[in-house]
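**Student:** Any chance you could fold what I've pasted below:
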Amino acid sequence: MWLTQIRMISAGAIMLVLSGLRKQKPFAIWHQRHSALQVIAYGLFGLIPVQFFYFLAVQAGNASIATILQYLCPFVIVLYNVVRLRQLPQRSEVIGIIVAFMGTFLLVTNGHFGAIAVSPLVLFWGLLSAVGAATIALIPRDIMPEFGPLNTTGWGLLVAGLAMNTYHSAWLRPRHMPWQALLLIGAIILVGTVFALVLFNMSFQYIKPTTASLLDAFEPLSATVFSILLLRVPLTRYDLFGGALIILAVALLTVDVSHYLRRLWH
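**Tutor:** Down below sits the predicted model:
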């Protein structure tokens, strides 16, 4: 919890300072009741689940499995569109859901019926983080174009971190923290939060959003590779194959594969 708070408060403050230096009026988002309520909801119901619940899933399992489960978020969005907007899924979405189910089954059972290779706690926090990942894509859709990604994301992170501070004080640093841990925390804040979000949002100036989302969908693959290379996490072939199926399913939802197949055919 402390790490999540420090990550969100620090990253949010850095983004708002960058917004001020670029003269993007960081406080303008609070001048309208609608945008203020949306950024509060964005922080409480989106960023807290996607940040804190994801870390709980990592703690209960490992980074690769937690990340793969979090990237079930497109299917949460599909379900929202069906229930809330009455929009039936497209053919690519149906195929993606089936492929994701197969991948999740292999990931959870390790290929054995009746056996659960991942603890229920990992599934619980991982799926809640997937809901959070879907929420952060749905809630700020209206205010992001008007106020910009730095202001929207910065205030959302700050609201989320300060809200968690009412339950657990972020200013009480854990005792006996070595300098190596401080360096790792700095890397999480700067590289894993600020740089990642800023670069991702800047990419829309050069590539289409669908392309950016497709590239972002490879995060589970990178998490798996680095877990094997750096953390020596033992993964079975079922974990790898199940993760690959989920990544494929995300790609099916992001890009209309049938459209490109028809173009190649003709």
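**Student:** Could you use CA atoms for every contact and neighbour count after this?
**Tutor:** OK.
**Student:** What residues does Phe52 make contact with?
**Tutor:** For Phe52, the contacting residues are 1, 4, 129, by Cα atoms under 8 Å, 6 or more residues apart in numbering.
**Student:** Leaving out chain neighbours, which residue sits closest to the first one?
**Tutor:** Of all residues not flanking Met1 in the chain, Phe52 sits nearest, at 6.8 Å (Cα to Cα, 6 or more residues apart in numbering).
**Student:** Could you report the distance from Met202 to Asn110?
**Tutor:** Separation of Met202 from Asn110 (Cα to Cα, to the nearest Å) stands at 39 Å.
**Student:** what about the two, which has more around it?
**Tutor:** Neighbours were counted for Met202 and for Asn110 using other Cα atoms under 10 Å; Asn110 has more, 19 against 12.
**Student:** wait, that one sits on Tyr238?
**Tutor:** Yes. At 5.4 Å, Asn110 counts as touching Tyr238 under the criterion of Cα atoms under 8 Å.
**Student:** where does Pro89 fall, helix, sheet strand or coil?
**Tutor:** Here Pro89 takes the coil state, with states given by DSSP: H, G, I helix; E, B strand; the rest coil.
**Student:** One more, please, to line up against the first structure:
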Amino acid sequence: MSRDTNSMSWGLLVLAGLIWGGMFPVAKVVLHSVDAVTTTAIRYGIGSLMLLAILVAVEGRAALATEGRTRRLFTYGTVGFAGFNILAYIGLAHSRAEHAAVIMALQPMIAVLMNWLRSGQRPAGFTLASVAVAFLGVFLVVTNGHPERAWQDGAAVGDLLLLAAALCWVTYTLGASDFPRWSPLRYTAVSGALGTVSILAIMALSALSGAIHLPALATLAGLGWEFAYLVVLGAVVAVLSWNSGIKAVGPVNGVLFINLVPVVAFLVGVAQGHAFGRAEVLGALLVVGALIANNLYGRRKVPMPAVRREAALCEEV
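**Tutor:** Below is the predicted model:
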């Protein structure tokens, strides 16, 4: 790999981390005016079409074929795109953008535990210790060192929904192992399109039942830049940048850039005038430190069966 190509690959990973780190504060703004289900439907109603168009341009029309596995792709797409995004946005509406970013950064650690359940192979002691430290960090962030206050104003409910969303995305990502011959772009685009069908159905049923009220066009127009960020940058540019960077530098190196997500979210919070308690800052540092430490430890463990799947956890957040 040439120096220019290597630099471009690192740059793509940095770009993806920066975009995803800023995505939660942007989504928080949207959720003040538009409900979580409608926000998800708009994001993927447009984003999935863009990804399908890119897939056809890169791999041809034949890549749209499900090869007789439509049901499985539909299930993974529903869990990954409908489940993850609707739960994440509902949780974000009752939590803070910084909490969401830290919880999402926990996904590689969640994958370690899920792979343990799937394979029955116990992770190394150092890895389990890193998982415990990361979860402790999340606990400190979401409680700000005061567990007794966690349930006030529904904050803990929001954070639990964010954790459930992370579980959905880990499940979806691990599902990619069922399609070993497919590129990440193809798996994301095809399953995402099928998952969007579920999103639109959920939105229709929610609107008909009165659970949500569709926003006025003027409201959506006033959030044009925010939706452009969520759709074009978050759902398309960041996805393609992450996939390209991971392919070039490898998952072990690339996964380190997921640490940018909580860092950027906290920096945006500071810029917006948010005050963070010591426990929140310490918790975020513990999560980032645990991720880095386990990554460095993993470089000494070859082979690592779950490395590639864990590294792809944030293909699309």
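**Student:** Go through the contacts of Phe52 of structure 1 and say which is closest to Leu182 of structure 1.
**Tutor:** Thr4 (13.8 Å; Cα to Cα).
**Student:** got a list of what the alignment partner in structure 2 of the closest one touches?
**Tutor:** In structure 2, the residue matched to Thr4 of structure 1 (TM-score structural alignment) is Thr40. Thr40 of structure 2 is in contact with 82, 85-86, 89, 199, counting by Cα under 8 Å, 6+ apart.
**Student:** Against Ala235 of structure 2, how distant is Thr40 of structure 2?
**Tutor:** Thr40 of structure 2 is 11 Å from Ala235 of structure 2, by Cα to Cα.
**Student:** His213 of structure 2 too?
**Tutor:** Taking Cα to Cα, one finds His213 of structure 2 at 24 Å from Ala235 of structure 2.
**Student:** the more surrounded of those two?
**Tutor:** In terms of neighbours (other Cα under 10 Å), Ala235 is the more surrounded of His213 of structure 2 and Ala235; the figures are 25 against 14.
**Student:** Map Leu106 of structure 2 across to structure 1 for me.
**Tutor:** With TM-score structural alignment as the criterion, Leu106 of structure 2 matches Leu72.
**Student:** Can you tell me the closest non-neighbouring residue to its match?
**Tutor:** Leaving out its chain neighbours, Leu72 of structure 1 is closest to Ala130 (Cα to Cα, 6+ apart), at 5.8 Å.
**Student:** any idea which helix or strand carries the alignment partner in structure 2 of Leu162 of structure 1?
**Tutor:** Aligned by TM-score structural alignment, Leu162 of structure 1 pairs with Val197 of structure 2. Val197 of structure 2 is part of helix 184-209 when elements are defined by DSSP states H and E.
**Student:** After alignment, which residue of structure 2 pairs with Val17 of structure 1?
**Tutor:** Checking TM-score structural alignment: Val17 of structure 1 goes with Ala53.
**Student:** quick one: which helix or strand includes that match?
**Tutor:** Going by DSSP H and E, Ala53 of structure 2 is part of helix 36-59.
**Student:** One more: Phe24 of structure 2?
**Tutor:** helix 3-30.
**Student:** what range in structure 1 matches that helix?
**Tutor:** Residue span in structure 1 matched to helix 3-30 of structure 2, by TM-score structural alignment: none.
**Student:** which residues does the closest residue to Gly161 of structure 1 other than its chain neighbours contact?
**Tutor:** The shortest distance from Gly161 of structure 1 to any non-neighbouring residue, by Cα to Cα, 6+ apart, is to Gln5 (4.7 Å). Counting by Cα under 8 Å, 6+ apart, Gln5 of structure 1 touches 160-162, 164-165, 170.
**Student:** Buried residues, stretch 15-25 of structure 1. List them.
**Tutor:** 15-19, 24 (16 or more other Cα atoms under 10 Å).
**Student:** Name the nearest of these relative to Arg91 of structure 1.
**Tutor:** Met15 (39.0 Å).
**Student:** Alright, I will stop here.
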